[in-house]
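> My questions concern the predicted model and sequence given below.
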Amino acid sequence: MSVFSQVSVSHLLTENLPNPISIDNKTPRLSWQLSSPDRSELQTAYEIQVSDRPGGKPSAWNSGKVASEQSVWVTYGGTALQAGKKYFWRVRVWDNKGRESGWSKPASWQMGLLTPADWKAQWIQSAAKEDASQPSPLFRTTFTAKNGIASATAYITAHGLYEAQLNGQRIGDAYFTPGWTSYNKRLQYQAYDVTSLIHPGKNAVGAMLGSGWYRGYICYDWQHNFYGSDLSLLMQIIIRYDNGRIDTIASDGSWKTATGEVRHSEIYDGELIDHRQDQKGWSLPDFDDAAWTSVQPASYPKDNLVATGNEPVKKQETFHTGKLLTTPKGERVIDFGQNLTGWVILKLKGRAGDSIRLSHAEVLDKAGNFYTDNLRRAKAQDVFILKGREEETFEPHFTFHGFRYIRIEGTAGEINPDDYTAVALYSAMPKTGEFECSDALINQLQHNIQWGQQGNFLDIPTDCPQRDERLGWTGDAQVFSRTAAFNRGVDNFFAKWLKDLAADQKPNGAVPFVIPNVTGNGTSAGWADVATIIPWNLYLAYGDRKVLEDQYSSMKAWVEYIRGQAKNDLWNTGFHFGDWLFYRPADDNDGRSAVTDKYFIAQCFYAHSTQLLINAATVLGKKEDADAYSALLRRIKDAFLNEYVTPDGRLVSGTQTAYVLALEFDMLPEATRKKAAARLVQNIQDYNYHLTTGFLGTPYLCHVLSQYNYTTVAYKLLLQDTYPSWLYPVKMGATTIWERWDGIRPDGSFQTPGMNSFNHYSYGAIGDWMYRVVAGIDTYEDGPGYHHSRISPHPGGGLTSAAADLETCYGKISSHWRMTSDSLAIDIDIPANTTSTVYIPAPEGGVITEGGQKLSAVASIHIDGVEKGYLVLGLGSGSYHFLVRADYQEN
């Protein structure tokens, strides 16, 4: 008989998803969370049961009692799993107090289609000659379902983008499916539970397709048909009955096709919808499709099909009431108050043939007029044509816009802003992190960081959502990846994108500028290093070894590419972007531009990628590789010292970025590091506490300052509100992160319209310092995924409080501090089945208590010593309230 339990198990995930229905990993990983009111709660053993029927015996797997603390990424170890089949699982645990939990509530997963032979469907397309300017095709068929339907699953993919319907209802709530991948190598399909949409008797199913990334206009030279010129559909529905029978409805030559109301759709240009061409009820069983034509079956491959393992794009926040403006030019404009990515849903009543055009913009110019020059060739316009008589609703399908403002043209009479609703769309990554402090401008900066991420994490990490680009730039993604992993659960999102990186990596190991690669050849230091940086950051944030296993060959190939380009271990060849968009004064008569030698930067990233490869090899037990690349790393650093550093430790480039990279990537001998940090600080002071870094130096700037005990300087940089600084755009009214430090100049004029996005998340990488240093929540390599966390808050900068909360794989971890003139209160939450090393500021003569007691009287606290003015504590799970009483001074 077990001891009465106070530990429970919840939050069951399969492959990091709740109850997924298209798993193609034949040995899926299972995760759960523990909860207990007690402190220092640890798991010591678990038991998992898996059945092929709800509430049934563990027919697929019974792990038995396994002595292990592991509660995330536990690999399934039962019988072979069958394509399309659903499995149910539950788990119970034993803790370090000898207690046994009850069984968790059951969770489930369903296997996807695992081989090309599992697809009974045929690719189908319109027999008419197609091009990107033609209307979106519709496809449909009818079928008969029998009584006793137990379940039904639809599997769908397309060349192009699709929206599917069944009996007049939209299938699922995902948008821009099947997503953007390297289509010819990896084409995702989606699975949907459609049990509730099917009824006994006659049913109808169909889909509408759009050009999307597959064949639409994409990239700079207005290229199209990049992956193919066709729009094609592949779809099958598997119906399972109570008596065990299975029916399969599959796309084939019997389906019919026509066109409908979407007359033109492009990602950059927008969408034209003509309600007069609406095929009303086209997905209903009794629709008359006599005028429709037969489809044409096609023989496209199915061996590139993969299940979708990342969260799809969904509708998110809505903005119902914008502010109606009339510009000095007399244009009618609605301001939604937030720069976002998505579209506008419009309600309108008028005569047949009347049209309305919505144009989209991020900003108004200094005179208050609608500004679209920075969109370059992207039209970003949606045009709606009315059918007439009754009120009509318009909503795009296969386009998206980056905007805060819309301009309304074509409609007469007064405009009611309530008829226009802005909808944000982005990948449905779970929200994980929150940060707030006592400074309103910093809180707005955090808001801008989050919205910059949301607006650009639309299936891939785009650079910007508004102009004729919207590409998966590798440099932008890598500099922001750690910040991203705080704000949202991005492990599935990035794992998917990294597979496309590996797929598009060149045979010689070079990594293209953008992923998926639609720009051709080309690679650059700091951009291509995404191949090593993001896998390692994901491992630290989520503790998933598989991302390292999956990407290891890609990581190694990238380092080997650099080795092949280097001469005597010095990478001083080829094209590089360098410290992109670094500080350049408008009038640089005295040569003050912060130019950092591009080959200097390349050598630093060569060392960094090699170090991360060593880290991955060590985690994966690849000792020979770890030893070999450790020897290479020593040579890389020696070559750096010989080429770029004087005997006194001065660098050939005296910029902030040069000193930051050299210190962050451990390129300098220990004896010269303090001098180098002091020179960095002197540079910052010379610029009156302004930063001059670009894309590559900015993420590490404040981290290096804190590492070398200059947190006060880091705070001054963070709180600087004149150009160039993080808060300058905030004071200029920004609601997202800008591409340039001075996208709008102090006089209201704009930077060059050829490259001036107002939603470009890269400089939002400062968020990582806010979370890991100001609030103090960080990881350790010996317990990745916050299994062993570090909590080390750094009060300062005149802030009186800061608070961060992060949902980890194990549960919520929190660090809140509040400072008064004579005390510092710190509240900490540590999730069950984890431990934390906590650093409490310990001013000389101060008294520290927890929950009103001396620390020595609290059994759950282990005092490990004092380090740099901090008391170091070892803590188990639970909630803690520390109070530091003293004439408190900032640390």
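Okay, I see it.
> contacts, neighbours, all on C-alpha from now
OK.
> Now the residue positioned nearest the centre of the chain: closest residue in space, sequence neighbours ignored.
The centre of the chain sits closest to residue 490, judged by C-alpha atoms, centre = their mean, with a distance of 4.5 Å. Nearest non-adjacent residue to residue 490, counting by C-alpha to C-alpha, 6 or more residues apart in numbering: residue 429, 6.3 Å away.
> hang on, the one you found in a helix?
No - Residue 429 is assigned coil when assessed by DSSP: H, G, I helix; E, B strand; the rest coil, not a helix.
> Check it against this one:
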Amino acid sequence: MTVANEPRIVGLRVGRRRDLSVAASPRPPVSWLVEAPAAWEATRAELRIDGGTTVAARPYGILEDWPFAPLRAGAAHRLEARVIGVDGTASAWSEPCEIRAGFSSGTWAAPFLHLAGPRRTAQPFLARREFSVADTVVAAELQVATHGVHHARLNGVEVDDAVLSPGWTAYQHRLPLHLTDVTALVRAGATNTLAVEVAGGWYTEAYGFGETAERFYGDQPAVAPLLRLRHRDGHVEEIRPDDRWRLSGDGELVSSGIYAGDEIDLRRRPHGWEAAGFDDAAWETPALSEPGRQPEVIDAEPVRRIRPLPVAATPESDDPECVLLDFGQNLVGRVRFRVSGPAGTRVVLRHAEVLEGGRLSTRPLRAAAATDTFVLDGAADTVCEPRFTFHGFRYVEVTGYPGELDPADFTAVVLHTDLRRTGWFSCSDERLTRLHENIVWSFAGNALALPTDCPQRDERLGWTGDAQVFAPTAASLFDADAFFASWLEDVAAEQRARGGRVPTVVPQTLGRLGETMAAGWGDAVTVIPTVLHERFGDQRVLERMTDAMRAWVDAVADAAGPERLWERGFQYGDWLDPTSARPDKAKTDPGLIATAYFARSARLTADALARSDDASAAGRYAALAAEVRDAFVASYVTPRGRLASDAPTAYALALEFDLLPVSLRSAAAERLAFLLRAGGYRMATGFLGTPLVLDALLSNGQEWAAERLLLQTMCPSWLYPLSQGATTMWERWDAVRPDGSLHPSGMTSLNHYALGSVGDVLHRRVGGLACAEPGWAQVRIQPWFVSALEHADVAHDTPRGRASVSWERDADIRGQIRVRAQVPHGVTAIVDLGDRAPFPVGAGTHTWDATTPVRTLAPIGVDSDLALIADTPDACAVVSRSIAGHSPEMAAEFDAYIRWVPGSRLRDELAAVSAPDALVTCIDGALAALTH
């Protein structure tokens, strides 16, 4: 960020979304940034609407309350702002923010258009309407509600660049309304044509697994387009859905499905149907139906085409009839390609994340066909791209392509909700930098209309547990406030329909499976609003969700009973604990996990109520949190700090959720480190333990254990997937086995962000940049000087401006480190470099020198203590790889039973698996080389 020589306001906007200033309500929040010299101090801001009324505001605008009279539906205004200093100086007025009030007044009365006699389930259709526009029209807005997804054109021109509009919400509770300013596309004084292509999308998709899959919302798509034309004299004319529209089910889109893909027959294209003068006499009069509920504007960015990716390679295929394309990156989107060929030629594209034996591996897709089919019409240089689907893939199999395929004619089009990137991290270890980018790719791909678990198989659902554990990392990477705030509206709506119980997926389309009341999943309703308040200063969403937070905690209290222990009913627990053969049978007792989350959510609810000035209710929930904490200690904690479930996740939860007496924290952290070392510092946590384990170590004096865990390369670990070519995060730690084979389970996704929750630790700990007060009013600069790293860099566009921290070791004196930081205007920072007491600094650029202890490594060999070997970087991996090189079966046996604990020699453990002398000697030499 360039610091201004003079104070100024930039980034003025209304609402939460960043791409447009569309007011989704009569009183939208207002935000802006102040850029000024570090020494200049702001005292207030002033806002001015339409060059007239001026009001005072706080100087730093983070989702501030609307200060003017409520907006009227459809109104347009110009908003400006300036900032005033304590010395009385004022900045210039900002660039005006053009506001459009994008909400409806009164009751939505536009009916839905749909085919009167569809010939098949989920049949796509085309809808068109010609109309005359007077030359007095000065503005036009298109409002579209859809049971499904749509793509609109006005006079043959796309109305906007959104795709899969209007996205997916819990339709039975919240029907989205997509708004577009189409003033520039209207032809005043002429005949105009509004054309809409409609498919079922999420509305007609079948949800569930195998034979249990069924449609949840409806069998057929429908659309309600309403064009509002504002005339010079102020009156509004509406082009509404009625019997003057004409529909056709015989367009080029033959079929479409989120899971299945699109089938497009270009020979069926009705040329000219989007323009005036097209003969639609053979088209049918639409059936009309009432909307059933009031559509509402969604205050979040839409899905867009984000970027193109070229083909990276063309792997050899064992099928001469197909060509394989490798885009070099597991991504979410679809493929656009150019082709020429005879009419009737069928070009088929199948998608997958991985290859097996020279072919696409479609087994992980389960029932999702993930196939796009194009039937050519004989035209030359035709550009083909699916309309209403998306896939999770890296590889594409092309069959039926006419002539020789040129990879340059194929492009992957990346799709996701158009979130603004706000966080960056890099360091001297390229593996950690790549891990971070894998995390970015996974969240971006699964941030498609709502936060999903995976983008490729017959699922792609809003699992609440995944979103809960990943929300802090999402907030470190993207401006995700609008995205999550919108989804929380669906969470609250689904919860209200269940008397306080939060389903495990939102929107809830999974029948009984989705109705499970599970700890760590339902707690999304308390955790995510808290994250949005802390990271984005979003007090409004916290206040709006307080009732939902209370309802969830009350429901859990009923389930737990007077003992305050939530031990009844099914729990997902520490899902996909790698030490367990079954995903739901983790080593940590599910009752311990559920009770820990019960205590945390009660505390978060009390804190939210306190911020809302409801002291009485805050006191009740604080007392409840204390009761649950006491019950947790009495039932699960021994007097010496051991937990009833002697597993890493149990200790991580107890430490990070502050459930232990201060006197026992050190013992619990030591035990956590002991257990991790005993496992060779391989991951031993699932979805709920993984986000917490590094913080639990680092906050309690176990930095070396944290470093060994973070930099582990053996399976399971954060870095292991990189050795298998991973470009996104995996659902399972061993989704691809060390021998290159896919995990045999039917639940294997190579793009799942939950285990990427370590991304927030990379920013806060390794980079050393953390939010210390809501909205980044204060930052904490506290780098973790990982001994194996030479440097690290982190930057974040906070709601108050760009903040950054970088640190680098002295090339000659390893214990000397230079730290640099940028603190935004109006922000204070607390700096903790470890070698002195923490100290405050103000805005500006800062540089400090720090000293850190240098760890020396003792020589090791096969006669060394097992704990000493485990504490040596890469030693466990060297032993395992050496044994595997001799015998994979012996390595599997050794890795399964070895416990790297003090008091035993490696030579004795090797003898237990009958390792030959030559192998022992080889391992001894390899270990000795690590510390030379």
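Okay, I see it. These numbers come from a predicted model, not from an experiment.
> From residue 457 of the first structure, how far off is the residue nearest to residue 490 of the first structure?
Going from residue 429 of the first structure to residue 457 of the first structure by C-alpha to C-alpha, to the nearest Å gives 9 Å.
> got it, and residue 177 of the first structure?
In this structure, residue 177 of the first structure and residue 457 of the first structure are 14 Å apart, going by C-alpha to C-alpha.
> what about the two, which has more around it?
Comparing residue 177 of the first structure with residue 457 by other C-alpha atoms under 10 Å, the one with more neighbours is residue 457, at 28 against 24.
> Could you check which residue of the second structure pairs with that one?
When the second structure is aligned by TM-score structural alignment, residue 457 of the first structure is paired with residue 447.
> Spatially, which residue comes closest to residue 838 of the second structure, not counting chain neighbours?
With C-alpha to C-alpha, 6+ apart as the criterion, residue 838 of the second structure has its nearest non-adjacent residue at 4.5 Å, and that residue is residue 832.
> so which strand or helix has the corresponding residue of the first structure for that neighbour?
Under the alignment (TM-score structural alignment), residue 832 of the second structure maps onto residue 839 of the first structure. For residue 839 of the first structure, the host element (DSSP states H and E) is strand 835-841.
> Ok, residue 761 of the second structure next?
Using DSSP H and E, residue 761 of the second structure falls in helix 759-761.
> That helix vs the first structure, mean deviation?
Once fitted to the first structure, helix 759-761 of the second structure is off its aligned match by 0.8 Å on average (mean C-alpha distance after the TM-score superposition for the first structure).
> Can you tell me which helices and strands that helix packs against?
Applying 3 or more C-alpha pairs under 8 Å, 6 or more residues apart in numbering; DSSP states H and E, we find helix 759-761 of the second structure packed against helix 464-477.
> and if we set it to 10 Å?
helix 430-446, helix 464-477, helix 690-698, strand 769-771 (3 or more C-alpha pairs under 10 Å, 6 or more residues apart in numbering; DSSP states H and E).
> okay, that helix sits on what stretch of the first structure?
The aligned range for helix 759-761 of the second structure is 767-769, by TM-score structural alignment.
> check which helix or strand covers the counterpart of residue 271 of the first structure in the second structure.
Aligned counterpart of residue 271 of the first structure in the second structure: residue 262 (TM-score structural alignment). Using DSSP H and E, residue 262 of the second structure sits in strand 261-265.
> what about the helix or strand just after that strand, how far off from the first structure?
On the C-terminal side of strand 261-265 of the second structure, the closest following helix or strand by DSSP H and E is strand 287-289. Taken over the aligned residues, the distance from strand 287-289 of the second structure to the first structure averages 1.6 Å (mean C-alpha distance after the TM-score superposition for the first structure).
> Give the buried residues for strand 287-289 of the second structure.
Across strand 287-289 of the second structure, burial judged by 16 or more other C-alpha atoms under 10 Å covers 287-288.
> Name the next helix or strand following it along the chain.
Downstream of strand 287-289 of the second structure, the first helix or strand assigned by DSSP H and E is strand 296-297.
> Which residues does that following strand contact?
The contact list for strand 296-297 of the second structure, computed with C-alpha atoms under 10 Å, 6 or more residues apart in numbering, reads 22-25, 102-104, 108, 143, 145, 166, 174-179.
> what about burial for those, which qualify?
Counted by 16+ other C-alpha under 10 Å, the contacts of strand 296-297 of the second structure give 22-25, 102-104, 143, 145, 166, 174-179 as buried.
> of all those residues, which comes closest to residue 601 of the second structure?
Nearest to residue 601 of the second structure, judged by C-alpha to C-alpha, of those is residue 174 at 26.0 Å.
> returning to that earlier point: what's the local residue count around the match of residue 832 of the second structure?
Residues near residue 839 of the first structure, counting by other C-alpha under 10 Å, number 23.
> give the contact list for it.
Counting by C-alpha under 10 Å, 6+ apart, residue 839 of the first structure has contacts 776, 790-794, 864-874.
> what's the spacing between it and residue 125 of the first structure?
Distance of residue 839 of the first structure to residue 125 of the first structure, given as C-alpha to C-alpha: 63 Å.
> Quick one: average offset of the strand holding residue 262 of the second structure versus the first structure, please.
With mean C-alpha distance after the TM-score superposition for the first structure, strand 261-265 of the second structure averages 0.4 Å from its match.
> and that strand, how far out from the chain's middle?
Taking C-alpha atoms, centre = their mean, to the nearest Å, one finds the center of strand 261-265 of the second structure at 29 Å from the center of the full chain.
> I am finished for the moment; much appreciated.
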